[in-house]
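Novice: got a structure for you, letters missing:
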């Protein structure tokens, strides 16, 4: 399995070797690891949160954990954000991580255009954000509709946007329409199904994502919201087992949800797509690049 959503936080950190051993014990042999967050997002006492230091730290860490990609956690409102974007592309980062904690998505379209020009994907937080700010509006799916104005942006929306899962699926429908109406722009939206949904909501959310009629089979990616400092093996196993079971149930029952006249959906090897192949595709590691 591949884990799309692994944070690096402040404090004690496992070595890359210890980190990878824990991941493998959970059945995870690769993934994406975010750099330490910018200070404006959350201060980390005792940590150097200058962007240069955060870049250096995560590049060194992932270089010792084969199969795990470095993602640069950026605050696109910082005065030198454009310089940071250029540096991330130059130094070999695999993508950008953004949490709209103190700004709306519509206020960062210029730096997003620069990120899109690098060809690297952007991994957004979406859904309720447990911080100390009034930030929920910034992270509601409908506020991301403006991303349609960023040509060739390749992005994911994390946590199934809980509690606004239905709104996220509607946004997917909008971007699916854009794929057909404006194919030259090639903007792509993906679902990062990292937990945000409490377990009792999980089945309903995943059923809706896959069975609302949109072609999402290649655009749903699994993750855990784990931490690289001390990767929680039991936590990762729990979500893998829960999601594998739900997705197996979806594959078995998909035909019964198909409306008359709608094309047949192929859900063969759906868990393998969600937990492995779509990760590779998202980062352009699979033939044909991003879907």
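Specialist: Cool, got the structure. Quick caveat: nothing in here was measured; it's all calculated off a predicted structure. Residues are numbered from 1 along each chain as shown.
Novice: going by C-alpha atoms from here, please, whenever you check contacts or count neighbours.
Specialist: Will do.
Novice: next, residue 59: secondary structure please.
Specialist: Of the three states, residue 59 takes helix under DSSP: H, G, I helix; E, B strand; the rest coil.
Novice: please, which helix or strand holds the residue nearest to residue 59 when sequence neighbours are not counted?
Specialist: Excluding the flanking residues, the one nearest residue 59 by Cα to Cα, 6 or more residues apart in numbering is residue 70, at 6.1 Å. Per DSSP states H and E: residue 70 is located in strand 68-73.
Novice: below is structure B, check it against A:
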């Protein structure tokens, strides 16, 4: 039987968003962030978004990290802190279908520094993230047009962007395009209601975008862990009720037949009947 959940439409965008979060957080070692650095990140991200960074933002993660080691002073470069905050603001804006911050990372890739090699890397990374060729107006397309004018790049001695900066810029721009095209509504994926096939797809998408296996704190890893946990224990009424409640909340109406929620309820009913039969035999 085909099992579906309300997560299905959000898998691609959620993978893009979570991959961007991981790359952004890896650009700043949160173990080296103290109160001063956390304040800078919060201030810069707040300014870029125009509202307080939400839970799940780099700013909120930095504050949580700084609470564990407030006096840490790793002398992280101020420009690196600002860039990371701006990158994350661009991710959140794209995820919410909002215009990117004026000085987003995509604007931060100076196209005069981009040559054919960099343009190819941008095109490849953005194509991977989107799942289709980046359209006109994308960072990848603009980079190709710029590289046609100066194939060697580095005009006037400008430093070429490093590969990680190119990859992150491509992923952020992919998120912007996906949001603008209305490919998804809410980018959230509820790991409590994700199906086995969706967890597998999410892992595949996020792996493809990152270029490495998603780490333990990734959305893909959390989804897989939840599916494994669900498979390792019998479905109970309580677990089925939780899945049903989460799906109902997300859909705004009762989950229809064939969904994970209804399947979980049927399985819980069967398990209860089987347990009752065994008890009577004993």
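Specialist: Okay, I see it. Keep in mind it's a predicted model, so treat the numbers as computed, not measured.
Novice: quick one: TM-score?
Specialist: With the length set by TM-score structural alignment, normalised by the length of structure 2, the two chains reach a TM-score of 0.30; 150 aligned residues with a Cα RMSD of 6.6 Å.
Novice: quick one on the thing from earlier: so after the strand holding residue 70 of structure 1, what's the next helix or strand?
Specialist: According to DSSP H and E, the helix or strand after strand 68-73 of structure 1 is helix 81-90.
Novice: for that following helix, name the packing helices and strands.
Specialist: Other elements packing on helix 81-90 of structure 1 under the criterion 3 or more Cα pairs under 8 Å, 6 or more residues apart in numbering; DSSP states H and E are helix 109-118.
Novice: angle of the helix it packs on against helix 81-90?
Specialist: Compare the direction of helix 109-118 of structure 1 with that of helix 81-90 by axes from the mean of the first three to the mean of the last three Cα atoms, to 10 degrees and you get 20 degrees.
Novice: buried set for helix 109-118 of structure 1?
Specialist: 109, 111-116, 118 (16 or more other Cα atoms under 10 Å).
Novice: surely the residue nearest to residue 59 of structure 1 touches residue 60?
Specialist: No - Residue 70 of structure 1 is beyond contact range of residue 60, at 9.3 Å (criterion: Cα atoms under 8 Å).
Novice: of those two, who's got more company?
Specialist: Between residue 70 of structure 1 and residue 60, counting by other Cα atoms under 10 Å, residue 70 is the more crowded of the two (25 against 12).
Novice: before we move on, the earlier item: show me what the strand holding residue 70 of structure 1 packs onto, helices and strands only.
Specialist: strand 30-34, helix 51-63, strand 95-98.
Novice: kindly reformat the ones you listed as CSV containing distance to residue 167 of structure 1.
Specialist: Shown next, in CSV, are those (distance: least, Cα to Cα, whole Å):
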stretch, distance to residue 167 of structure 1
strand 30-34, 26
helix 51-63, 33
strand 95-98, 20
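Novice: and of those, who's closest to residue 202 of structure 1?
Specialist: With Cα to Cα, the closest approach to residue 202 of structure 1 among those belongs to strand 30-34: 21.8 Å.
Novice: any idea how far apart the tips of stretch 72-84 of structure 1 sit?
Specialist: Counting by Cα to Cα, to the nearest Å, you get 9 Å between the two ends of stretch 72-84 of structure 1.
Novice: who touches residue 245 of structure 1 in this structure?
Specialist: The neighbourhood of residue 245 of structure 1, defined by Cα atoms under 8 Å, 6 or more residues apart in numbering, contains no residues.
Novice: could you check how far it is from residue 207 of structure 1?
Specialist: For residue 245 of structure 1, the distance to residue 207 of structure 1 - Cα to Cα - is 12 Å.
Novice: equivalent analysis for residue 87 of structure 1, please.
Specialist: 40 Å.
Novice: circling back: now, of the helices and strands packed on strand 68-73 of structure 1, which is deepest in the fold?
Specialist: strand 30-34 (a mean of 25; mean count of other Cα atoms under 10 Å).
Novice: good, we can wrap up now.
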